[in-house]
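Asks: what shape does this take:
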Amino acid sequence: MTTGTPVAEAVRTPAEPPAAPATVRALGGRTLRRNRAHVLAGVVLLSLHQAAEALVPVAIGLTIDWAVVPGDVRALAVCVAGTAVLFTVLATAYRTGARFTLRAVENEAHLLRVEAARRALDPRGERSGLRAGEVLSVATSDAEQAAQYVRAWSSAIAVAVAIIVTTVALLAVDVPLGLGVLVGVPLLMLLLRFPAARITRRSEVKQATAAGATALATDLVSGLRVLMGINARHNAANRYREASTRALEASVGAAASNGLYRGLVTAASAVFLACVAGTAGWMALNGRLSVGELVIVVGLAQFLAEPVQALGMVGQLFATARASARRLVRLLNAPDAVTPGNRSCGEEPLVALTGVGYRTLRDVDLELAPGELVGVVTTDPRDAEALLELLSGRAEPEEVRGTVTVGGVPVHELGLDALRGAVLVEEHGAALFEGSLRSNLAVGTDAGEPRLLEALRSAAAEDLVSGHSQGLDRPIADRAANLSGGQRQRVALARALAADPPVLVLHDPTTAVDAVTEEAIARGVAAARAGTVPARATLVVANSPALLARADRVVVLVRGRVRRTGTHARLVEEDQAYGEAVLR
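Replies: This is a model prediction of the structure:
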């Protein structure tokens, strides 16, 4: 049992999806574990780069004390060769380490995108409370931001190595000076934690408002033709302008926090390094440091500005990654909209509703046997929606009174494959996707060209093939924008007929076509579903007289209850309200 949307089949991957992390910390830990080879290689090489860069001032200072001051040419040659080796290691380690780290980041971003998309497209659905545009933002922007967790940790470890090497070198030159650096750097990082928390909050607000604007834009674009038809474009533009303004204000706020944080890091590190350099100069004037040692201290103090500022940027990376990871965890841990069972369907998928109460429905009894074509007429659209939710298996079992069975098995006890294999619900708002007419018709089935053409004829849509030079390979634009509303509706119907499910449920499949085409569709659907072996059942929820006239019986729902049952002709004669509802 499924909807007619081909996306439901796209998530049927052979690989079992990984368990969703319960917390942001768990997501970060999993990120490091599944990229450990590249992360480890990147950390080692970037740490080697930072250590080599920290040793450059040491090499220059030793060259002055060992070769320049005493005038030893041989020592100068050895020092120059050693410095050349040091720079070679420095450059090679950075290039290779950055490549490993970037590969880990991109790989994790890909895995997170796939995981988010799998969760969003899971046939069981999800109850995260996120709109379609927000889910899109989480699966793209937030996945990329959360993957920066790899880069943050790699950079943090490499920068820590640089600070350790620098501190050891300063301790070797002068113990009090080295201790001052050893105490000063952690204190500086502790003070910078407070603005980092603000960045996390601002980043989360920024991502949330941006996702909201994306969701609204998605809704408006999908309904653009309707908005143009009712002349509501200006109101829609104003709504999007307001949402975009909120997103802009949040982005500016986040950028301001980031800018303030960077300014604080730069200013604090400059003051700290000025103190270190001033102290070293005073010690050189008093004769406690040689010329080479002074160069080492000043060079290390100047170099230390880079890892100290990098630590500040690492804090910003962690803050941004945590904000996006929190949104990812919300999606990945969202409860299922439907909780399926694991039972199989009977040989003949008889659909039966017995004493069912759900939403607006009250004590509904309805059976659909193989070979039948049954029409359902509702006076309240909510009754139709509730019925479709029941038949598609989206209703929560605890919310349903009575029983809904397929092949004698309760719907909530059937496995997903059994549900999809038994009943296909083609809803009124079925979507088409960019590609070709063939790819839209054949999705989820192994139907060949003759079967696809027959489905198009049954849906009165053969003109889409005969009237185009590319036939079934006719291109379909994004959201089928190059087709009219009636053409989109007929293609969706043809797709459902090509799938040839044991039980087909159609909801208002002819609302966008004229009366002549509607009559042709009614004939085609009835013929396509009749006389098949094994017998196929069809349920049409509609007010179309052309479709209802070909039904074996029509069930009339009034205020959620079954009021009348009979043939279309008999109901028209005996029930004036029915005739007024369906005849036009």
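Asks: rest of the way, CA atoms for contacts and neighbours
Replies: Fine.
Asks: run the chain-centre distance for stretch 293-312.
Replies: 42 Å (CA atoms, centre = their mean, to the nearest Å).
Asks: and if you look at stretch 121-130?
Replies: On the basis of CA atoms, centre = their mean, stretch 121-130 is displaced by 11 Å from the centre of the chain it belongs to.
Asks: list the buried ones in it?
Replies: Residues 121-126, 128, 130 are the ones in stretch 121-130 that count as buried (16 or more other CA atoms under 10 Å).
Asks: also this sequence, please, to line up against the first:
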Amino acid sequence: MLDVPRGHPGHPPLTRPVALLGWLARREAKVLAFAVALGVVESVSLAAVPYLLGVALDAGLAEGLSPGLLRACALLLLVGLVGAGASALGHVGEIGAWLHGAFRTSRLVGHHVTRTGDAISDELPTGEVVSTVASDAFHIGNMMEVFPRFVGSVVAYVVVAVVVLQQSVPLGLAILVGLPLTTTVLAVMVRPLHTRQAAHREASGRLTTLGSDTVSGLRVLRGIGGEDVFAARYAEQSQRVRAAGVGVASTSAILQALQVLLPGLFVAGVVWFGAHLALRGQISAGQLVAFYGYTAFLAEPLRNATQFVQMFTRARVGARKVVAVLKVQPAAGSIAESEAADAAVDDAGDEGAVAPPSPARPAGDLVDLSSGVRIRPGRTTAIVSARPDDSAALASRLGRLDDAAGAVTLDGTPLTDLPLAEVRRRVVVAGATPQLFTGRLREELDVRDRGDEAALYRALEVADAHDVLTSMPEGLDGEITEKGRSLSGGQRQRVALARALLTEAETLVLVEPTSAVDAHTEARIAARLAESRAGRTTVVVTASPLVLEHADEVVLLDGGRERARGTHRELLARAVAGDPDAAAYRGVVTRQAAADEPAAEKEEVR
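Replies: Model (predicted):
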């Protein structure tokens, strides 16, 4: 019962926040049913105490120490023991409900984010997504935790209503009508509380986003002297969060004060009315004590109902944010296709642990219709552009990273007509910015868990990453810190290159794979890369002459369209002969060569 949810979290309805909450409740129906049953037993046991006290008092006043009094006392003891046991076990059930509600929500968001890629950060601030896991999921768990107590309180209220109406209709009506009126007054305070909680949640999300953006760009901010500006913005937003929090706290404090004041006034009124009826002989002394006990007891269901309304209000706000995250669709394919692609990678990893797949050659040309670039199979093609954004966009289209970016065909078939899992298996794109995670170097490289250590060393050899191994006493088992910060810029880039090579993809697209290394290292990588990928399709986005020298073909992009094609030496020779297209190519390459050396040296030091 206290185990956290495992396996796939499922596919909830995204029509309304309440629909998501209902779906989560159904997913943990057994845990909730257990907790609700015990909550009902506990509440009914507590509700029976005033009745048994009244019976015992009447028996004692009428008969003294008699069997009737002893039976009432024995029943009172039994009810107390049952209530205590139900309370203890019910608390375990409530904790289980919280765990399932909170962690299932967190896993829903986590699974979805990993399958939407850049689309999630394009549509929602990072802080907003983080807050759904760090805050909203816990509010949903809190609602699941108090739900059993709320149901138990409702059942106990009905039981007490039946009993008091049987004993005294006037006093029973006073209790049963007055209590809902008191609850209604408290419910009026919930709407402004909901509004202020939503405003506080929005302000907190913006503060988290601002903080994460500042930390991720801290090095740049220090370089341009912008720390003070961002610190001032953070302080300003922090004050907004504080002000919104004070607004929530003041409304919540008033609500909590009314939770004490209104039930107290209600109890005083019931006792006065009951005493008046007792003096007139309409109820006995024992019944008066019982009615007082009922009134005092019903204050607890009132608190539970009010608490549930508060928790439900917060959970609904959180569920709205969770739904907003879950509605984001990946830029390529659908969520179902992304999950199928992930499953295919996992299956490939399991099979690869026994026998790594042999390299295969694509069946035909890879053609980008937007630029007119045709990538021939089994060759290394370099893409050169004066505008790096154009060449990076081409690489993105070749890997079907965004279905709206433009049409690409593989052997005459549009990539969008192929299953996303097949595209991910056959075409792998390694971006310009290496993304590394915390963990062992072995895990960073062997993402499909094939267990082929010799292949790891071969990939590191091609990427000229021996210094990464020597910098870690544990070698492949050495730990890499978050985002690879324990490595230099050049080392991160070479680890990412080795990881890409280990995929053994039919078509491998590399975006600026050597931009952060020095010229000598770049020359070695270029030669080894061409040798290791011989006979397979490789696309390299670069303007470095050291890499272009080893390409089978070089394509120059101008304005996003193919302008010139040939080998590096052919294009340079044509430029000397006066070809304007080749001259444009030479201009891009020579300008890049002049800028590469100092930039690479600085990056390697970092």
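Asks: TM-score for the pair, please.
Replies: The TM-score (TM-score structural alignment, normalised by the length of the first structure) is 0.89; 557 aligned residues with a CA RMSD of 2.5 Å.
Asks: ok so, going back, go through the buried residues of stretch 121-130 of the first structure and flag which are in strands.
Replies: Among those, no member is found in strands (DSSP state E).
Asks: which of those sits closest to Arg420 of the first structure?
Replies: Pro123 (9.4 Å; CA to CA).
Asks: ok, now how distant is the closest one from Leu504 of the first structure?
Replies: 18 Å (CA to CA, to the nearest Å).
Asks: need the buried residues of stretch 121-130 of the first structure in TSV (columns: distance to Ile521 of the first structure).
Replies: Formatted as TSV, these follow (distance: CA to CA, whole Å):
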residue	distance to Ile521 of the first structure
Leu121	31
Asp122	32
Pro123	29
Arg124	32
Gly125	32
Glu126	35
Ser128	39
Leu130	37
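Asks: most widely separated two among those residues?
Replies: Longest span within these, CA to CA: Pro123 and Leu130, 16.5 Å.
Asks: where do the helices sit along the stretch 351-500 of the second structure?
Replies: Applying DSSP state H, counting those that start in this stretch to the stretch 351-500 of the second structure gives helices spanning 388-398, 420-426, 441-445, 453-462, 466-470, 489-501.
Asks: just send those back as CSV, with distance to Thr381 of the second structure and mean neighbour count too.
Replies: Compiled in CSV, the helices of the stretch 351-500 of the second structure are given as follows (distance: least, CA to CA, whole Å; neighbours: other CA atoms under 10 Å):
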stretch, distance to Thr381 of the second structure, mean neighbour count
helix 388-398, 12, 21
helix 420-426, 17, 19
helix 441-445, 25, 22
helix 453-462, 18, 18
helix 466-470, 27, 15
helix 489-501, 16, 25
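Asks: quick one: what's aligned to Gly435 of the first structure in the second structure?
Replies: Alignment note (TM-score structural alignment): Gly435 of the first structure maps to Gly439 of the second structure.
Asks: burial count for Gln576 of the first structure?
Replies: 10 (other CA atoms under 10 Å).
Asks: of all the helices of the stretch 351-500 of the second structure, which lies closest to Tyr234 of the second structure?
Replies: Tyr234 of the second structure lies closest to helix 489-501 among those, at 28.7 Å (CA to CA).
Asks: now the closest one: which residue numbers in the first structure?
Replies: Under TM-score structural alignment, helix 489-501 of the second structure corresponds to residues 485-497 of the first structure.
Asks: next one: stretch 165-185 of the second structure
Replies: The aligned range for stretch 165-185 of the second structure is 171-191, by TM-score structural alignment.
Asks: please enumerate residues in contact with stretch 148-163 of the second structure?
Replies: Stretch 148-163 of the second structure is contacted from outside by 32, 35-37, 39-44, 47, 94, 172, 176, 294, 298, 300-302, 304-305, 308, using CA atoms under 8 Å, 6 or more residues apart in numbering.
Asks: with the first structure overlaid, report how far that stretch is off on average.
Replies: Compared with the first structure after fitting, stretch 148-163 of the second structure deviates on average by 2.1 Å (mean CA distance after the TM-score superposition for the first structure).
Asks: list the buried residues in that stretch.
Replies: So for stretch 148-163 of the second structure, counting by 16+ other CA under 10 Å, buried means 148-157, 160-161, 163.
Asks: same thing with stretch 239-256 of the second structure?
Replies: 240-241, 244-245, 247-248, 251-252, 255.
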